[in-house]
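J.: need a 3D model of the following:
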Amino acid sequence: MQAGLAMQSIAMLGSQEQKEQWLPRMARVEALGAFALTEPEHGSDSVSLETTARRDGEEWVLDGRKKWIGNGSIADVVVVWARDTGDGQVKGFLVEPPTPGWTAEKMTGKGSLRAVWQAEITLDGVRVPEANRLPGAGSFKDTARVLAGTRNAVAWGALGHATAAYDIAITYAGERTQFGRPLASFQIVQERLVRMLAEVCSMQLYCLRLARLIEQERLTDTIAAIAKMNNTRRAREVLAEARDLLGGNGILLDFHVMRHMADIEALHTYEGTETIQTLIVGRDITGIGAFA
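T.: Sure, this is the predicted structure:
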């Protein structure tokens, strides 16, 4: 949220003054940022967002609702995406809470990513100066450019969860004794551990390729989408194997597998669900958009 979405939005689409004002402080975590795109009725179809921005002299008036906004209740600056009532295009604005008309309520009852404070936000006539509009954000295509970069980070995050699951499972199999022998000595356990390792290695190769494409400035939406889709799907499978190998202990928080299982469910959904990633890739390889 901080570096991948909020800071990247400002770095990619902000003015020089906006970059100088926020990026150094955010890099030192002296200021917290948030990225407000998702709405109560628009998640996967975020392009249909209903939050509006109306020009009023040298200010913009924002109205609408946002949901699932990480850091939304504690951020010093929030990148808010809204549809310009004048030209119908999606634009980005830097809102600096607290400000009149802005309400952010922390969401509770989550079973995943419990350490992340996410908020439901209401904007009721929030006024933002023209100087706080991101000049490089002229349409939803610019929003999508930011999102493509963060899908790369989700692929890495999924790899981290899978690696942790494999490490926990192989350690446990070596220490746990059943029928007078360590679990690791049974053929079926070794076969499952090897399959887990094979999946982790394939995920590593995806991430390595992503990193090299980023260095070469050749990363595309399609590559980011297929990497995110593949790695979150494979991580779920590796975690399920680890939980099963640990037996009853697999559901105990002391062994951490269940925590990773809960968190991978969030990664599998945010930054575009598996269905959305599939459609992005499908459009690219067939030339036909199948989103509707």
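
J.: from here on, contacts and neighbour counts on C-alpha atoms
T.: Fine.

J.: what residues are up against V61?
T.: 52-55, 125-128 (C-alpha atoms under 8 Å, 6 or more residues apart in numbering).

J.: doesn't it belong to a strand?
T.: Yes: using DSSP: H, G, I helix; E, B strand; the rest coil, the secondary structure at V61 is a strand.

J.: narrow the contacts of V61 to those in strands?
T.: Members of the contacts of V61 lying in strands (criterion: DSSP state E): 52-55, 125-128.

J.: looking at the residues you listed, which is nearest L159?
T.: Nearest to L159 among the ones in strands among the contacts of V61: T52, at 37.4 Å, using C-alpha to C-alpha.

J.: the closest one is in contact with K91, isn't it?
T.: No: applying C-alpha atoms under 8 Å as the test, T52 and K91 come out as separate, 9.4 Å apart.

J.: next SSE downstream of the longest helix seen in the chain?
T.: Taking DSSP state H as the assignment, the helix of the chain that covers the most residues is helix 140-175. Following helix 140-175 in sequence order, the next helix or strand is strand 177-178 (DSSP states H and E).

J.: I'd like the next helix or strand past that following strand.
T.: strand 181-182.

J.: which positions within the following helix or strand past that following strand qualify as buried?
T.: Where DSSP H and E defines the elements, the next helix or strand beyond strand 181-182 is helix 187-215. Buried positions in helix 187-215, judged by neighbour count with 16 or more other C-alpha atoms under 10 Å: 192-193, 196-197, 199-200, 203-204, 206-207, 210.

J.: now the second one, please; I'll put the structures next to each other:
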Amino acid sequence: MFIFSPVKSLLSASLAAAMLFAAAHAQAQAVLRVSAIPDEAPTELQRKFKPLGEYLEKKTGMKVEFTPVTDYAASVEALINKKVDMVWFGGFTFVQANHRSKGQITPLVQRAEDEKFKSVFITTNKDINKLADLKGKTLSFGSESSTSGHLMPRSFLLGAKVDPDADLKRIAFSGAHDATVAAVAGGKVDAGALNISVWEKLVAEKKVDPAAVRVFYTTPGYFDYNWSVRSDMNADLRKKISDAFLALNINKADDKVILDLQRASKFIPTKAENYKSIEAAANNAGLLNK
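T.: As a prediction, the model looks like this:
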């Protein structure tokens, strides 16, 4: 004879609800949310990420979603506030995120090229041939939070005894590297500073004429971009992501497509200590606590 038990029924209902919640939570966690600093046009960022996202889906078994952000600061806030799980940072934005989170951001990998990254200064003005010639002229940086489009160019200007705020007629912030090139080419400013990788890409794609817009100074190398996650990310997932990047081989056709879009020969491990010089430059320029 069946006897109805309210206690057993309640327990069964609670167990079922808990299982449904766990399943829903697991499903929610099955999406890897990725973003990147907007150092190029949004359409270009989406194009570059698509093959990489598909590759990471295969390697992690998760759905990978790319979430664009409006500016560099938004990429920092998105990772800290758990709106995304992984971000392509510049060296300075990594330092900002790590500073804001009190050391809770872990850089996973960087391109081999990011060990000695460089910035270039460009102009159409025949009278500008060295950094000192920028005195009294107008100059465009990229984003204020850009490592290669602002922080390090500013640092090298200061090293050349040129104070951008005091010695230049005007400084502007274009927001992105390709926008800086457009500002210089269009005569809106006398000169601009941007990352060497974007410059070389624009020249290779014939989107800029290097005979008309020329490089007059290339900086020494410094550590720059990386893929970062929050330090509380599941260790197994973090390893899967790192291993996926490190496994990319330029001698394999499919991998080469990904690496070429990322303008990388390969990815290598990185660590927070690599960005101490960026942190020092930001402190010296008074930019870290802005």
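
J.: got a TM-score for the pair?
T.: Comparing the two superposed chains by TM-score structural alignment, normalised by the length of the second structure, the resulting TM-score equals 0.22, with 112 aligned residues with a C-alpha RMSD of 6.5 Å.

J.: ok so, going back, in JSON lines, list the contacts of V61 of the first structure along with distance to K141 of the first structure and neighbour count.
T.: JSON lines is the format used below for the contacts of V61 of the first structure (distance: C-alpha to C-alpha, whole Å; neighbours: other C-alpha atoms under 10 Å):
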{"residue": "T52", "distance to K141 of the first structure": "17", "neighbour count": "23"}
{"residue": "A53", "distance to K141 of the first structure": "17", "neighbour count": "29"}
{"residue": "R54", "distance to K141 of the first structure": "20", "neighbour count": "17"}
{"residue": "R55", "distance to K141 of the first structure": "21", "neighbour count": "16"}
{"residue": "G125", "distance to K141 of the first structure": "26", "neighbour count": "17"}
{"residue": "V126", "distance to K141 of the first structure": "24", "neighbour count": "19"}
{"residue": "R127", "distance to K141 of the first structure": "25", "neighbour count": "22"}
{"residue": "V128", "distance to K141 of the first structure": "22", "neighbour count": "21"}
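
J.: so which of the residues you listed is the closest to T222 of the first structure?
T.: T52 (29.3 Å).

J.: residues in contact with that closest one?
T.: By C-alpha under 8 Å, 6+ apart, the neighbours of T52 of the first structure are 61-64, 82-85.

J.: equivalent analysis for D56 of the first structure, please.
T.: Counting by C-alpha under 8 Å, 6+ apart, D56 of the first structure has no contacts.

J.: against F35 of the first structure, how distant is it?
T.: 24 Å (C-alpha to C-alpha, to the nearest Å).

J.: would you check that A244 of the second structure makes contact with L56?
T.: Yes: with contact defined as C-alpha under 8 Å, A244 of the second structure and L56 form a contacting pair (6.9 Å).

J.: helix or strand for S228 of the second structure, which one?
T.: Per DSSP H and E: strand 226-230 holds S228 of the second structure.

J.: what's downstream of that strand, the next helix or strand?
T.: That would be, after strand 226-230 of the second structure and using DSSP H and E, helix 235-247.

J.: quick one: that following helix to strand 226-230, angle?
T.: 170 degrees (axes from the mean of the first three to the mean of the last three C-alpha atoms, to 10 degrees).

J.: what is helix 235-247 of the second structure packed up against?
T.: helix 42-60, strand 105-111, strand 267-269 (3 or more C-alpha pairs under 8 Å, 6 or more residues apart in numbering; DSSP states H and E).

J.: quick one: closest of those to A280 of the second structure.
T.: strand 105-111 (17.8 Å).

J.: against which helices or strands is the one helix or strand T275 of the first structure maps to packed?
T.: Using DSSP H and E, T275 of the first structure sits in helix 274-286. Using 3+ C-alpha pairs under 8 Å, 6+ apart as the contact criterion, the elements in contact with helix 274-286 of the first structure are helix 221-245.

J.: could you give the angle of the helix it packs on to helix 140-175?
T.: 30 degrees.

J.: after helix 221-245 of the first structure, which helix or strand is next?
T.: Downstream of helix 221-245 of the first structure (by DSSP H and E), the next one is helix 257-269.

J.: how about the helix or strand containing W199 of the second structure: buried residues?
T.: Under the criterion of DSSP H and E, W199 of the second structure resides in helix 196-204. With burial defined by 16+ other C-alpha under 10 Å, the residues of helix 196-204 of the second structure counted as buried are 196-199, 202.

J.: returning to that earlier point: which other helices and strands contact the strand holding S228 of the second structure?
T.: Using 3+ C-alpha pairs under 8 Å, 6+ apart: strand 226-230 of the second structure touches helix 72-80, strand 86-89, helix 91-100, strand 105-111.

J.: quick revisit: what's the angle from the helix holding T275 of the first structure to helix 257-269?
T.: Using the same axes, to 10 degrees: helix 274-286 of the first structure against helix 257-269 is 50 degrees.

J.: which positions within helix 274-286 of the first structure qualify as buried?
T.: For helix 274-286 of the first structure, by 16+ other C-alpha under 10 Å, it's 274, 276-282.

J.: export those residues to CSV and tack on distance to K19 of the first structure?
T.: Formatted as CSV, the buried residues of helix 274-286 of the first structure follow (distance: C-alpha to C-alpha, whole Å):
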residue, distance to K19 of the first structure
E274, 33
I276, 31
Q277, 30
T278, 34
L279, 34
I280, 31
V281, 33
G282, 36
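
J.: so which of these comes closest to A153 of the first structure?
T.: Q277 (14.5 Å).

J.: surely the closest one and A227 touch.
T.: No: assessed by C-alpha under 8 Å, Q277 of the first structure is found out of contact with A227, at 9.1 Å.

J.: most tightly surrounded among the helices and strands packed on strand 226-230 of the second structure?
T.: Looking across those with neighbours counted as mean count of other C-alpha atoms under 10 Å, the highest average goes to strand 86-89: a mean of 25.

J.: list the contacts of that strand.
T.: Looking at what lies outside strand 86-89 of the second structure - C-alpha under 8 Å, 6+ apart - the contacts are 32-37, 75, 79, 225-230.

J.: from the residues you listed, which is closest to D255 of the second structure?
T.: Checking these one by one against D255 of the second structure (C-alpha to C-alpha), the nearest turns out to be W227, at 17.5 Å.
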